[in-house]
Every structure is written in C-alpha cells, then in structure tokens.
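Undergrad: What would the 3D arrangement of this be:
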Amino acid sequence: MPERGPSIPHTTPDTTQDTTPKTSEPARAAGPETGPAVRALSATRRTGWLVTLVLGGLTATPPLAMDMYLPALPEVTRALAAPAATVQLTLTACLAGMALGQLVVGPMSDRWGRRRPLLSGLAVYVVATALCAVAPTVELLVAFRLAQGLAGAAAIVIARAVVRDLYDGVAMARFFSTLMLISGVAPVVAPLIGGQILRVTDWRGVFVVLTVVGVALGAVVWARLPETLPEAERHAGGVRDTLHAMRGLLADRAFTGYMLAGGFAFASLFAYIAASPFVIQEIYGASPQTFSLLFGLNSIGLVVVGQVNGKILVGRVRLDRVLGLGLLIVIAAATALLLMSLGVFGEVGLVPVAAALFVLMSAMGLSLPNTQALALMRVRTSAGSASALLGTSSFLIGAVASPLVGIAGEDTALPMAVVQLVAALVALAFFVGMCRPAAERPAGPPAGRAAGPAGPAKEGRES
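TA: Down below sits the predicted model:
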C-alpha cells in the first residue's frame, strides 16, 4: 500500500496546557534541536489541522452508518414486510460487527501500523455498504450490515489509536472533545440528509449515499493521513502476544472500570438511537423530517456540551468528577422518561419527551469522551489493543441493548426508558466501584507497560 504524506512521529505533549504534538525522542545532551527532528516536528504542526479533520471523519463513520439510516427504519419495515424488532436487528448487526471488527483491527494496527489496516477496512466497508443498497430481503440486509460494521470498525478503532500515538494526558482529553465537535456534525446532519433522501427516493438511496461517502473518505485517508506508529514501536508478536497485551490491560482495575462504564453509557445512548425513530414517528406521529430535526438538535446538545467539557472543564476540574456528573444527569433524564412512560404525569405530548431526550443526549458529552480519555491515560503501549477493547465493549453492550427496546413492540416508549435507566445505573456502579479508588490514590504503572520509575501521565491542573 503506498505510503503517501509525511510520517508523524510519536508525540507526548505537555499534559497541562499545550496540545501541540511534540516529538518524543531518546534522552540526549541539552542544546538546540536541528536537522531531521526539527523538520519532522514542523511537518507534524503543518499537517495537524488536516489530520484532525481526517480523524474526525473516521470517528464519524459509525454515526453516519447508523444515523442516516434511522429515518428509514419504518419504511424498511413496510418495504421488506418485516416486524420492527427484526428491522432493528439491522442496527444490532452493524453494532456487533463494529464491536468484533475492532477486536481484530486494533491489534493488527499495533503490528502493521495504522494505515494499511485502515485502508483495507475502508475498502471492504464501501463494498458492504453498496450491497446493503441492493439487499432484497431483511435477512440479507442484516448480513450485509454485519459486514459493513466489521469493516467500518477499522475507522473508529484506528482513529482512537492515532490520537493515543500523538497525545497524552489532558491534551488527549481535549483532543477527544475536538474530535467530538467534528464527528458530532455527523449525527446532526445524517438524519437530516436521510430524511431528505426519503423525499426523492426510498431507503436504498441512503446506502447509495453512504457508499459515495465511504469512497471519498478512503481517498482522503490514502492521500493525506500519514503513518503515526513508528516501526520501532510496532509489535512483532502474534496472537499469543496480542492476548497477553489485552490480558494485561484488563488486569488494570481502573482501565476495565472505565471501559465498562463507557460501554454501559453507550448502551443508554444506543437505546435512544434504536428506539427513537419508532417512539417519535409511530407513537407521537411525527414525520421523518421532524424526527430528523429533533435528532439533529439532540446531537447539537451533545456536541456543545462536549466542547464545554474540552475547552472549559478539562484541566480545571478532575475528569473523574466530570464523568460522574455526566452519568448522574443521564440517570435523572432517564428517570424522567420512565415516569412519563408509566403515565405518572398523565398523558404527555412530544415536547416533554423530546426535552428529556435532549438532556440525556447532551450529558453524553460529559460521559463518553472522558471514559475514553481516562482509560487511555493508563496505557503507554498497545494503544491499538486498548482502543479495540474500549470500542468492542461499547459496541457489544450497545448491540445487546438494541433488541431489548423492541421487546414490547413499537407502541410504547417504556422499554427505551427502562434500558436507558438500567444501563446508566450500571455505568455509574462500575465507575464508583472500580475507577474512583484508583482516582483517589496514586496510580501504579500504566496498563500494558512493565513496572518502572515512570508512572502514568498526570491529568494536569485540576481541582
């Protein structure tokens, strides 16, 4: 595979304020930096904005693959003569594919670098998406969506690993929030685009557009995204070494706690993604365009709160405190939805339900980026494997949550509210039980690294 563009060196920036990548080099005598090191650092800074946009596009792949398709779910149910619960399996299959795919692609990227697995995954993603557009039955659509998820996993898992290659500590948390601003545009515009596509064509046109987007993203990655993992830092081992690295990561109680807390928070989010088209359109009679508008507003809330997290809170307030606050808000919003679904407040219209969903989605901007950042702060090596574990757990738990919201049919919002509340409570339990003790005492050596004099990166100035 051609390696175009400069290779970005591994970086470890100042974890308090400066987020500009800095070249990490072996210790040497003090003196002015000259020669290749300066040129490499300059190249990194010149391409930083472009790399940020590319990474944002990669992290937007899952919301594009799922959210653009959401307004079409009721139409797919009618067109393929399939029950709503079966059509929701097309979402579950895509999620399960992304979960399992990350578990494979993440370690591959630790061994062979980031570019080759990423480009291969994007190529297969394009083919699978095109097949979704011509699927004649719901069973084949589920199968093709599974393949789409397996291949699309390369985008999100390698994007996270690239961030870990370039950043550390608070700088990494801020960069994740920046990515949320970019990738957060996808959930805003995807359902809107999907709703407009349904005005001129049927649900198959959604997958045609997704195919074109996949081709464009693959071309940009091939031309512009440099390799970020130096050959000297790649793992030469096979499956046994990969499993050993993952076992070491899971042995870190705090890493595992953040992983599970993030996974169950994501399940609460995905319960909304899977059920909201039916709740808003079928129960409250909204049009696909109205649903798309509400979905976009909720995504804007997530993006705005994510930017408050990255630009204002990170570096001033402990990340674990921000994470805990986010989970508590999710629990409060899910509780309100449950009470409304049970009729405690009498018959309610769309506005109160939409308001509660807006609060829940916005609070995800405090929860999701911080679980990822706090987990990856504990990792020095095997960033691909760590990213794979984070992504796999989130998508697998989300895939389990998806069919649960359809258990009682499409005429009640009660299953959605129950799944959201239970998932958020479990996320909080894992955070308090497994992560808080680590946050309150000096941490040991980072996961995936042998014990040594250097501890994990500090979070920076916090209160």
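
Undergrad: Please make it C-alpha for all contacts and neighbour counts, starting now.
TA: OK.

Undergrad: which other residues reach stretch 288-295?
TA: Identification of contacts with stretch 288-295 by CA atoms under 8 Å, 6 or more residues apart in numbering yields 71-72, 187-188, 191-192, 194-196, 277, 280-281, 354.

Undergrad: In helices, which of those fall?
TA: Under the assignment DSSP state H, the contacts of stretch 288-295 contribute P187, V188, P191, L192, G194, G195, Q196, P277, A354 to helices.

Undergrad: Just give the number of residues close to the second one.
TA: One way to gauge burial is a neighbour count; for V188, by other CA atoms under 10 Å, it gives 26.

Undergrad: Pull up the gap between it and F291, please.
TA: Using CA to CA, to the nearest Å, V188 is found at 11 Å from F291.

Undergrad: So what touches stretch 415-429?
TA: Under CA under 8 Å, 6+ apart, the answer for stretch 415-429 is 260-265, 267-269, 271-272, 275, 324, 327-328, 330-331, 334-335, 337-338, 341, 401, 404-408.

Undergrad: Could you rerun that using 7 Å?
TA: Applying CA atoms under 7 Å, 6 or more residues apart in numbering, the contact partners of stretch 415-429 are 260-262, 264-265, 267-268, 271-272, 275, 327, 330-331, 334-335, 337-338, 401, 404-405, 408.

Undergrad: how about it: buried residues?
TA: 415-428 (16 or more other CA atoms under 10 Å).

Undergrad: ok, so of the contacts of stretch 288-295, who is nearest A219?
TA: P187 (22.2 Å; CA to CA).

Undergrad: Assess the claim that that closest one and T61 are in contact.
TA: No - P187 is not in contact with T61 according to CA atoms under 7 Å; the separation is 10.2 Å.

Undergrad: Now the common contact residues for the two.
TA: By CA under 7 Å, 6+ apart, no residue touches both P187 and T61.

Undergrad: L50 belongs to a helix?
TA: Yes - the assignment for L50 is a helix, going by DSSP: H, G, I helix; E, B strand; the rest coil.

Undergrad: Could you also give me the structure for this next sequence, so I can compare it with the first?
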Amino acid sequence: MTFSQFISLFRARRVLCYILASGFSFAGMFSFLSAGPFVYIELHGIPFDQFGLYFGFNIIFLIVMTSINGRYVRRFGALNMLRFGLTVQFLMGIFLILVVALNLHFYFLVVGVAMYVGGIAMITSNAMAVILEDYPHMAGTVSSLAGTIRFGVGALVGTAIAMLPAKTEWPMVSSMAFCVICAMSFLLLARRYK
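TA: Sure, this is the predicted structure:
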C-alpha cells in the first residue's frame, strides 16, 4: 500500500463515487445510532430495558438483506445488487419522512428504520465488489480508503445530529433521508465515469 495508490484512487472518479455512495449510506445509520435512543425512549416511551429488542429489528433486517444478497449476487451481479440495496434504502428514507409527517404509529418508524439499516449490508459489500473488479491489485488500499471515508462521513453526520436540539423525530429522519439522497446521487454520478 503506497501513497501513489491512494492518489490514483482519488483520481478515479467512478471509484470515488462508489466509495461516497457507500459512505453516505453508512452515515444514515449513524443518524439513527445518534438519535435513535432519544426518539425511541424519550419521544415514544419505550422502556430503557426494552430498547435492545427494538434495536434487534435492525439486526434481523441486516441478516435478511445479507441472505438475499448472498443468494442473488451471482445471478444479478454486484452492481445490480448495489442498486437494489440503495433503492430499498432510498424508499425507506422517503417512507420515514412520510411516517413522521403523517404522524403514523411508532411501529411504522421501527420497521422503516430497520429496513433502511438492513440495506447497508447489501450496499457496502457490493460497492466494494464493484470497485475491486477494476482494482483487484489494490484490495488493501481500496478497503482502507473506503473504511476511512465510510466512518469519517458517519462520524460527521452523527456529530451533527448529536449537536442539534432534538425535540422530535425530524432531525433523525431528515438526516437519514439526506444521507441516502447523497448516496443515490453518487451512484448515479458513477455512471458518467467509465
């Protein structure tokens, strides 16, 4: 792993688009991790000792999406599975906005968040697979750059959410929607760079 490899990856706009798509998708989860306990416990009155049960729905959907990905990635390819995962997450971002805007039952929020988070299992792995198709000789460099950007964007988003005065679900769901819109935009932008 050399500095010149990092430079070449930063110059590869398509690669950078996939890394940023994955990074913003991941950052949406950080919005939930930062604001979710407040939303679930303080706003919706979930007992503190039951929060783990609700959080467990996210894990269930991560497992489901990982299983779906494992079953279909060979048939449809990593890029199509990446698109599918981001589409699911994008639809859930819109759904969460509607849940809050229409003041729907709390369980809709829980399911929407879980499906949003579940999409990450499909997005991050397939983004890496797509990048490594072009750069198999730089797997370590690609992985370290993608991980750094993913956690960096997530940390920035999580910090921003934590600093906002939270009195409603809006900071959490709007941040999640914003992140997936950014992720989808980078995925679409990647098409321009072959």
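
Undergrad: that older thread, now for the contacts of stretch 288-295 of structure 1: which two are most distant?
TA: Spatial extent of the contacts of stretch 288-295 of structure 1 (CA to CA) is set by the pair Q196 and A354 at 21.2 Å.

Undergrad: and the spatially most central residue of structure 2, what element?
TA: Of all residues in structure 2, the one closest to the mean position by CA atoms, centre = their mean is S25, 2.5 Å from it. In this structure, S25 of structure 2 sits in helix 13-37 according to DSSP states H and E.

Undergrad: Relative to structure 1, and after superposing, what's the average distance for that helix?
TA: Once fitted to structure 1, helix 13-37 of structure 2 is off its aligned match by 1.1 Å on average (mean CA distance after the TM-score superposition for structure 1).

Undergrad: Give the equivalent position in structure 1 for Y107 of structure 2.
TA: Applying TM-score structural alignment, one finds that Y107 of structure 2 aligns to V351 in structure 1.

Undergrad: Let me fix that, I meant to ask about F57 of structure 2.
TA: By TM-score structural alignment, F57 of structure 2 lines up with L297.

Undergrad: again, but for F32 of structure 2
TA: F32 of structure 2 maps onto Y272 in structure 1, by TM-score structural alignment.

Undergrad: Now its match: closest residue in space that isn't a chain neighbour?
TA: Spatially, and ignoring its direct neighbours in sequence, Y272 of structure 1 is nearest to M416 (6.6 Å; CA to CA, 6 or more residues apart in numbering).

Undergrad: returning to that earlier point: tell me who's in contact with the match of F57 of structure 2.
TA: L297 of structure 1 touches V188, counting by CA under 7 Å, 6+ apart.

Undergrad: what's the helix or strand for it?
TA: helix 288-308.

Undergrad: residues in contact with the helix or strand that that helix is followed by?
TA: Next along the chain after helix 288-308 of structure 1, taking DSSP H and E as the criterion, comes helix 319-341. By CA under 7 Å, 6+ apart, the residues outside helix 319-341 of structure 1 that reach it are 348, 353, 356, 359-360, 363-364, 366-367, 370, 413-414, 417-418, 420-421, 424-425, 428.

Undergrad: Now stretch 170-185 of structure 2 on structure 1. Mean distance?
TA: Relative to structure 1, stretch 170-185 of structure 2 is 0.9 Å off (mean CA distance after the TM-score superposition for structure 1).

Undergrad: corresponding residues in structure 1 for that stretch?
TA: Using TM-score structural alignment, stretch 170-185 of structure 2 pairs with 414-429 in structure 1.

Undergrad: And stretch 138-153 of structure 2, by the same measure?
TA: Taken onto structure 1 by TM-score structural alignment, stretch 138-153 of structure 2 occupies residues 382-397 there.

Undergrad: Could you measure from Q102 of structure 1 over to M434 of structure 1?
TA: For Q102 of structure 1, the distance to M434 of structure 1 (CA to CA) stands at 24 Å.

Undergrad: Specify which residue of these two has the higher count of neighbours.
TA: Using other CA under 10 Å as the criterion, Q102 of structure 1 and M434 rank with Q102 on top: 32 against 20.

Undergrad: Tell me the most packed of the ones in helices among the contacts of stretch 288-295 of structure 1, by neighbour count.
TA: Ranked by neighbours (other CA under 10 Å), those are led by P191, which has 29 neighbours.

Undergrad: and A93 of structure 1, what element?
TA: helix 84-112.

Undergrad: Check which helices and strands that helix sits against.
TA: On a contact count with 3 or more CA pairs under 7 Å, 6 or more residues apart in numbering; DSSP states H and E, helix 84-112 of structure 1 meets helix 73-79, helix 115-133, helix 138-166, helix 383-404.

Undergrad: Would you format the ones you listed as JSON lines with distance to R316 of structure 1 and mean neighbour count included?
TA: Listed next are those as JSON lines, based on distance: least, CA to CA, whole Å; neighbours: other CA atoms under 10 Å:
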{"stretch": "helix 73-79", "distance to R316 of structure 1": "43", "mean neighbour count": "17"}
{"stretch": "helix 115-133", "distance to R316 of structure 1": "35", "mean neighbour count": "22"}
{"stretch": "helix 138-166", "distance to R316 of structure 1": "22", "mean neighbour count": "26"}
{"stretch": "helix 383-404", "distance to R316 of structure 1": "25", "mean neighbour count": "26"}
